[in-house]
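S.K.: Sequence plus predicted model, see below.
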Amino acid sequence: MKLSELKAGDRAEVTSVAAEPAVRRRLMDLGLVRGAKLKVLRFAPLGDPIEVNCNGMLLTMRRNEAEGITVHILAGDEGHPHGWPGFRRRHRFGKRA
């Protein structure tokens, strides 16, 4: 299955990255290598670009770049040994106005 076919909230593991050499190298430098766990966060209103959380890093990529990334969907908390790490919540200190 391709990364571009996933829905927001889906978790997956990268199985291969196929793109033109410069784009492939850049994606791999950003951490999208075989075995990397990721979570699809959201899509832009027209479906392009896609925001992905990969190893704690937020990546935004175009749909045509995501079509070159083959993934395997993970069920439950299979992607992380201690469950999927949630996002840090912003805390306000002091009184709210």
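M.R.: The structure has been received and is ready for your questions. The structure displayed is predicted, hence computed values, not measured ones.
S.K.: hey, let's count contacts and neighbours off CA atoms from now on
M.R.: Noted.
S.K.: C-terminal to the longest helix along the chain, what's the next element?
M.R.: As assigned by DSSP state H, the longest helix anywhere in the chain is helix 21-29. Going down the chain from helix 21-29, the next helix or strand is strand 37-43, by DSSP states H and E.
S.K.: adding another structure so you can compare the two:
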Amino acid sequence: MEKRLSELKVGEKGIIVRIEGSGFTKKRLLDMGLVKGAEITVIRKAPLGDPIEFLLKGYNLSLRKKDSDSVYVITEEGAENGV
């Protein structure tokens, strides 16, 4: 099932399928390694849900919720079901 990166729960993994938006923000996300096919895991969320810390390609990455709303992933559950 495709969902926003910000919707994943702590400990949940996803595979990046697309990034919405254009311009500087999209380029910055791509430069940080948020590319199609990359596996990403939620490590922790701040008490109010912003920022969110992820594990991506062996490093920890913190993103604001606004930025993580632009990234879409499929969960392992969705991938197994062919979504």
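M.R.: Nice, I can see it. Everything numeric in this text was worked out from a predicted model, so none of it was measured.
S.K.: Now the TM-score, please.
M.R.: The TM-score (TM-score structural alignment, normalised by the length of structure 2) is 0.86; 76 aligned residues with a C-alpha RMSD of 1.3 Å.
S.K.: In structure 2, which residues correspond to the longest helix of structure 1?
M.R.: Helix 21-29 of structure 1 corresponds to residues 23-31 in structure 2, going by TM-score structural alignment.
S.K.: Give me the mean distance between the matching stretch and structure 1.
M.R.: With mean C-alpha distance after the TM-score superposition for structure 1, stretch 23-31 of structure 2 departs from structure 1 by a mean of 0.7 Å once superposed.
S.K.: Only the buried residues of that stretch, if you could.
M.R.: Neighbour-count burial for stretch 23-31 of structure 2 flags 26, 29 (criterion: 16 or more other C-alpha atoms under 10 Å).
S.K.: now stretch 34-53 of structure 2
M.R.: Going by 16+ other C-alpha under 10 Å, stretch 34-53 of structure 2 has these buried residues: 34, 35, 39, 40, 41, 42, 43, 44, 45, 51, 52, 53.
S.K.: chain center to that stretch, what's the gap?
M.R.: Centroid separation for stretch 34-53 of structure 2 versus its chain: 5 Å, with C-alpha atoms, centre = their mean, to the nearest Å.
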